[in-house]
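Engineer: quick one: sequence and predicted model below, then my questions.
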Amino acid sequence: MKKLLKNGCVLDPVSDDLIEIDILIEGTYIKKIDTHLPVNDPDAEVIDLSGKFVSPGLIDMHVHFREPGFEKKETIASGTRAAARGGFTTVACMPNTRPVTDSVEVVREILAKAEQAGCARVLPYGAITVRELGQELTDMAALKAAGVIGVTDDGVGIQSSKMMKEAMRKACQVGLPVVAHCEDDTLAKGGCVHDGTFASRYHLQGIPSEAESIHVGRDILLAEDIGVHYHVCHISAEQSVRLVREAKSRGQKVTAEVTPHHLLLCDEDIPEPNALWKMNPPLRSRKDREALIEGLKDGTIDIIATDHAPHTAAEKAMGMERAPFGIVGLETAFPLLYTHLVLKGVLTLAELIDKMTRKPAQIFGLPYGVLAEGLPADLTVIDLEEERAIDPDTFLSKGRNTPFAGWKVKGWPVLTIMNGNITWNQADTALTFGDFE
């Protein structure tokens, strides 16, 4: 099936200005990109994108789809539909499921369910250790052969330096990146928010920034010795940014991601002890947030990832100390970042798109993230002028746990195409609010 996208605006690769262009999709690939492509094929579906911005399909290298094991929170079907609605065509799911994604069988199950759902390309991570217990390494070669793109024990930090070094050596041998949740339990255990202003005001046990940065520093030293690609998950602390910047200056293969919520919020913004504001790592200080923005601008931080982490309403109602960590982010990431970073002059539109498309594809070796003839037809169409308030009641994710409810933002994805197939169309109510259980 052919699709001819007419009159869309794309970023000029030289000037970064918006230019009008037509895109012809044939099957799963981009056949032609040019101005004023003729409408002379009766078999082509013609879609007018006048006034809309066309981006490569967005890529999120850090999501939690909860399946298998926690289907009340999210399923692969509901998670990929949320991803498509948010403009994402490729997502990487974390292994802290039940059973943990530590075996070939679980990897195959995830891939099969993602293929069946068909809404977004799902790339699983495999666990570093069996059951994420930090005691025994997984069979990384078998996991890679089954389709994982990296190894991580996200959700828990590898506490043993010896175990982490052994994991890095094994991952390097099979050609997989080590993707690290950095958290020293001796400093973090029992904490529920950042050890700062909010924790002091409400007498809550805090998690200091050093709980993250100590592991980042340790891992950088270990990775330097091994030579493995080391990637820092959801970086949140100024000291961590400084350590990554120094490692990059020496030419070490260290990369890092940051979430929208850590870029836009700090602990001083938390209005009250409400678990919708509880995530791990926690919202840090204003100084930490400023360091994250600077690190994103200067290239120290490579990409933006949502850490989409759905939970049930009952779980989040348990209070700041007892509720699980995590917020959802797939359906709100782009408009939040466009409104509060691009429109406020912190990043250019080109810089934001690069951090959410080309750069994650580049550092993880994926053949996506670029609009070019002959490449997979992954596209996100965005109405940069559409403005509306974030309404969790309309989410396609099962999770409603967001601190951004009611925020009025611009730049909503209206059409998502993955491998030439429309996976989200705002104009199609059947796609928008169908029964996705």
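Structural biologist: Done, it's in. Numbering: from 1, shown residues only.
Engineer: only C-alpha atoms for contact and neighbour calcs from this point on.
Structural biologist: Will do.
Engineer: helices along the stretch 201-350 of the chain, start to end?
Structural biologist: 210-226, 238-249, 260-264, 286-298, 313-316, 333-337, 349-356 (DSSP state H, counting those that start in this stretch).
Engineer: could you do the stretch 51-200 of the chain as well?
Structural biologist: Counting by DSSP H, counting those that start in this stretch, the stretch 51-200 of the chain has helices at residues 76-85, 104-117, 140-146, 161-174, 185-188, 197-202.
Engineer: tell me which of those sits nearest to residue 421.
Structural biologist: Closest to residue 421 of the helices of the stretch 51-200 of the chain, according to CA to CA: helix 76-85, at 11.2 Å.
Engineer: quick one, that closest one and helix 104-117 angle?
Structural biologist: Counting by axes from the mean of the first three to the mean of the last three CA atoms, to 10 degrees, helix 76-85 lies at 50 degrees to helix 104-117.
Engineer: what is helix 76-85 packed up against?
Structural biologist: On a contact count with 3 or more CA pairs under 8 Å, 6 or more residues apart in numbering; DSSP states H and E, helix 76-85 meets helix 104-117, strand 408-418, strand 421-425.
Engineer: tell me which of these is the most buried.
Structural biologist: strand 408-418 (a mean of 24; mean count of other CA atoms under 10 Å).
Engineer: contacts for that one, please.
Structural biologist: Here strand 408-418 makes contact (CA atoms under 8 Å, 6 or more residues apart in numbering) with 28, 57, 84-89, 119-121, 334-336, 338-339, 376-390, 422-427.
Engineer: centre of the chain to it, how far?
Structural biologist: Its chain's C-alpha centre and that of strand 408-418 lie 16 Å apart, by CA atoms, centre = their mean, to the nearest Å.
Engineer: swap in stretch 68-77?
Structural biologist: The answer for stretch 68-77 is 18 Å, by CA atoms, centre = their mean.
Engineer: sorry, back to before: got CSV for the helices and strands packed on helix 76-85, with distance to residue 169 too?
Structural biologist: Shown next, in CSV, are these (distance: least, CA to CA, whole Å):
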stretch, distance to residue 169
helix 104-117, 21
strand 408-418, 35
strand 421-425, 39
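Engineer: and these: which comes nearest residue 33?
Structural biologist: strand 408-418 (15.6 Å).
Engineer: and the angle from the closest one to strand 421-425?
Structural biologist: 160 degrees.
Engineer: tell me the contacts of residue 307?
Structural biologist: Contact partners of residue 307, counting by CA under 8 Å, 6+ apart, are 62, 63, 64, 234, 259, 326, 327, 328, 329.
Engineer: quick one: contacts for the fifth one?
Structural biologist: Under the criterion of CA under 8 Å, 6+ apart, the contact partners of residue 259 comprise 234, 235, 304, 305, 306, 307.
Engineer: comparison target below:
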Amino acid sequence: MSAPIVITNVSLYGDTPSDIVIVDGQISSLTAADVPADARTMDGSGLVALPGLVDLHTHLREPGREDAETIETGSRSAARGGFTAVHAMANTTPTADTAGVVELVASRGREVGLVDVYPVGAVTVGLNGTQLSEMGAMANSRAQVRVFSDDGKCVHDPLLMRRALEYVKTFDGVIAQHAQEPRLTEGSQMHEGLVSAELGLAGWPAVAEESIIARDVLLAEHVGSRVHICHLSTAGSVDIVRWAKARGIQVTAEAMPHHLLLTDESARGYDPRFKVNPPLRTQEDVDALRAGLEDGTIDIVATDHAPHPDEDKDCEWGAAAFGMIGLETALGIVQKTMVDTGRLTWRDVARILSETPASIGRDEAHGRPLAVGEPANITLVDPAAAWTVDPAGTDSRSNNSPFGGIELPGRAVATFLRGTPTYLDDRFTALTEGAPA
């Protein structure tokens, strides 16, 4: 275990300032009146303490695409963004559709040790949408997978989706659906609307997402199983999820930071950094997502961190890969769009970025309250820190961020995984050298 640490005068959940004493990887006290003699001290004045952030939707690319990201570089980027746990999506090479592959991913995450890496298992073999994977074997493996997704592709066959929902119900798993009807999006390049028509790019209709969500919540109700909607992006999708929840269906949904901030107007420069799946939508959709997150219809924010090498983005729009990185900008965007606008409090941020994603993923070690006896998985946020995004300065191996040059409020300044600092900004450099910070 690392040496004891005392964080003084820090605001727990944005409320009254307190102290946090960390001993042997746990929160041992919330007062600095009695601290170990060898404790190192951090001044938390002006900072907000949150439970370590949990990302339910991360692409780490390893194994197979280490040119874009590795578990090590992705973990480093996650820790810098305030995350203590990430769920690594299954679209690797080979696909994470067997116990052997998910165990490899989990093992590599433990070796790196910067965040807890939870593998997401594929729903179908090779993400091919025709044969269910061995989900039970992955669930019973050492990785204990509980989230399954073909993300990047939709489980479009309704019978296969029904069987998948029935399968995971037996071990309290969840299917995380990439809602995209493939026949409605063949060749699509961006949101279908006025901007796509003016730019001459094939449109991606909102109904392609909404029709799958409507089908799947009804299937989940029929089976009595859990379904999670990945990267919900349209106003209609929010309405469907709201209806399903009112009906008592076990559905959860996530929004992405880029869908909370950017619109399809960003595509006017044909800059492939703004090309993402599902596409950036209209301002009306952005407003609906923010309202859905505020009223609880949308349960969490996830990043869909999707790193790509330069050659996959430094090309014309039509040839460019879909996706953007987002681990280090997620917290700032949530503050900008939801906290600074008065829609959410910092306690709400703890819920949507830590507690609920951990609950959906059945991650019992994360999303825990900042209380005595709990694991010291902690993120310290400086809400007054204004910073300009520099994609070249990320800890990710890739730099395909659409937020370059944008000023964001607030950022993580320290991250602790079971009491061990995994990221410290420059103000706390002394802590790594064993001196008071």
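Structural biologist: Yep, that arrived. Because the structure is predicted, anything quoted here is derived from the model rather than measured.
Engineer: overlay them and tell me the TM-score.
Structural biologist: Between these two chains, after superposing, the TM-score reads 0.94 (TM-score structural alignment, normalised by the length of the first structure); 425 aligned residues with a CA RMSD of 1.7 Å.
Engineer: still on that earlier bit, buried among the contacts of residue 307 of the first structure? Need that as a selection in ChimeraX.
Structural biologist: A single ChimeraX command suffices to select whichever of the contacts of residue 307 of the first structure are buried according to 16 or more other CA atoms under 10 Å:
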select :62,63,64,234,259,326,327,328,329
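Engineer: so stretch 55-72 of the second structure aligns onto which residues of the first structure?
Structural biologist: Alignment of stretch 55-72 of the second structure against the first structure: residues 60-77, by TM-score structural alignment.
Engineer: what residues sit buried inside the matching stretch?
Structural biologist: Buried-residue list, stretch 60-77 of the first structure, by 16+ other CA under 10 Å: 60-68, 70-71, 73-77.
Engineer: over to stretch 298-306 of the first structure?
Structural biologist: Quick answer for stretch 298-306 of the first structure (16+ other CA under 10 Å): 300, 301, 302, 303, 304, 305, 306.
Engineer: repeat for stretch 114-132 of the second structure
Structural biologist: For stretch 114-132 of the second structure, a neighbour-count test (16+ other CA under 10 Å) marks 114-127, 129, 132 as buried.
Engineer: which one is the equivalent of residue 164 of the first structure over in the second structure nearest to, not counting chain neighbours?
Structural biologist: Alignment note (TM-score structural alignment): residue 164 of the first structure maps to residue 161 of the second structure. Excluding the flanking residues, the one nearest residue 161 of the second structure by CA to CA, 6 or more residues apart in numbering is residue 155, at 6.2 Å.
Engineer: pull the contacting residues for the one you found.
Structural biologist: Counting by CA under 8 Å, 6+ apart, residue 155 of the second structure has contacts 123, 129, 161, 177, 178.
Engineer: would you list the residues you listed in a markdown table and tack on distance to residue 238 of the second structure?
Structural biologist: Below are those laid out as a markdown table (distance: CA to CA, whole Å):
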| residue | distance to residue 238 of the second structure |
| --- | --- |
| 123 | 24 |
| 129 | 26 |
| 161 | 21 |
| 177 | 15 |
| 178 | 15 |
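Engineer: nearest to residue 20 of the second structure among those?
Structural biologist: Residue 20 of the second structure lies nearest to residue 177 out of the contacts of residue 155 of the second structure, by CA to CA, at 38.7 Å.
Engineer: just tell me what that closest one corresponds to in the first structure.
Structural biologist: Here residue 177 of the second structure is matched to residue 180 in the first structure, going by TM-score structural alignment.
Engineer: so that match touches residue 159, yeah?
Structural biologist: No - between residue 180 of the first structure and residue 159 there is no contact under CA atoms under 8 Å: 11.3 Å.
Engineer: compare those two and say which is more crowded by neighbours.
Structural biologist: The neighbour count for residue 180 of the first structure versus residue 159, taken as other CA atoms under 10 Å, is higher for residue 180 (26 against 17).
Engineer: next one: that one from residue 71 of the first structure, what distance?
Structural biologist: Using CA to CA, to the nearest Å, residue 180 of the first structure is found at 25 Å from residue 71 of the first structure.
Engineer: what do you get for residue 172 of the first structure?
Structural biologist: The gap separating residue 172 of the first structure from residue 71 of the first structure is 33 Å, by CA to CA.
Engineer: before we move on, what about residue 329 of the first structure?
Structural biologist: Distance, residue 329 of the first structure to residue 71 of the first structure, using CA to CA: 18 Å.
Engineer: and residue 232 of the second structure, what is it in contact with?
Structural biologist: 238, 253, 254, 255, 256.
Engineer: to which residue of the first structure is it aligned?
Structural biologist: Using TM-score structural alignment, residue 232 of the second structure sits opposite residue 235 in the first structure.
Engineer: ditto for residue 346 of the second structure
Structural biologist: In the first structure, residue 346 of the second structure lands on residue 349 (TM-score structural alignment).
Engineer: nearest residue to its match other than its sequence neighbours?
Structural biologist: If the residues on either side of it in the chain are set aside, residue 349 of the first structure comes closest to residue 342, at 5.8 Å by CA to CA, 6+ apart.
Engineer: would you confirm that the one you found contacts residue 348?
Structural biologist: Yes - counting by CA under 8 Å, residue 348 is a contact partner of residue 342 of the first structure at 5.4 Å.
Engineer: burial measure for the closest residue to residue 179 of the second structure other than its chain neighbours, as a count.
Structural biologist: Closest residue in space to residue 179 of the second structure, ignoring its immediate chain neighbours: residue 209 at 5.0 Å, by CA to CA, 6+ apart. Using other CA under 10 Å, residue 209 of the second structure has 26 neighbouring residues.
Engineer: ok, the one 5 residues further on next?
Structural biologist: If you count neighbours by other CA under 10 Å, residue 214 of the second structure ends up with 18.
Engineer: alignment lookup: it to the first structure.
Structural biologist: Under TM-score structural alignment, residue 214 of the second structure pairs with residue 217 in the first structure.
Engineer: list the contacts for its match?
Structural biologist: 240, 243.
Engineer: again, only using 7 Å
Structural biologist: By CA atoms under 7 Å, 6 or more residues apart in numbering, residue 217 of the first structure lies in contact with residue 243.
Engineer: now do residue 351 of the first structure
Structural biologist: Applying CA under 7 Å, 6+ apart, no residues contact residue 351 of the first structure.
Engineer: check the one 10 residues further on too.
Structural biologist: Residue 361 of the first structure makes contact with 367, 368, 369, according to CA under 7 Å, 6+ apart.
Engineer: and stretch 303-319 of the second structure, which stretch of the first structure?
Structural biologist: Residue span in the first structure matched to stretch 303-319 of the second structure, by TM-score structural alignment: 306-322.
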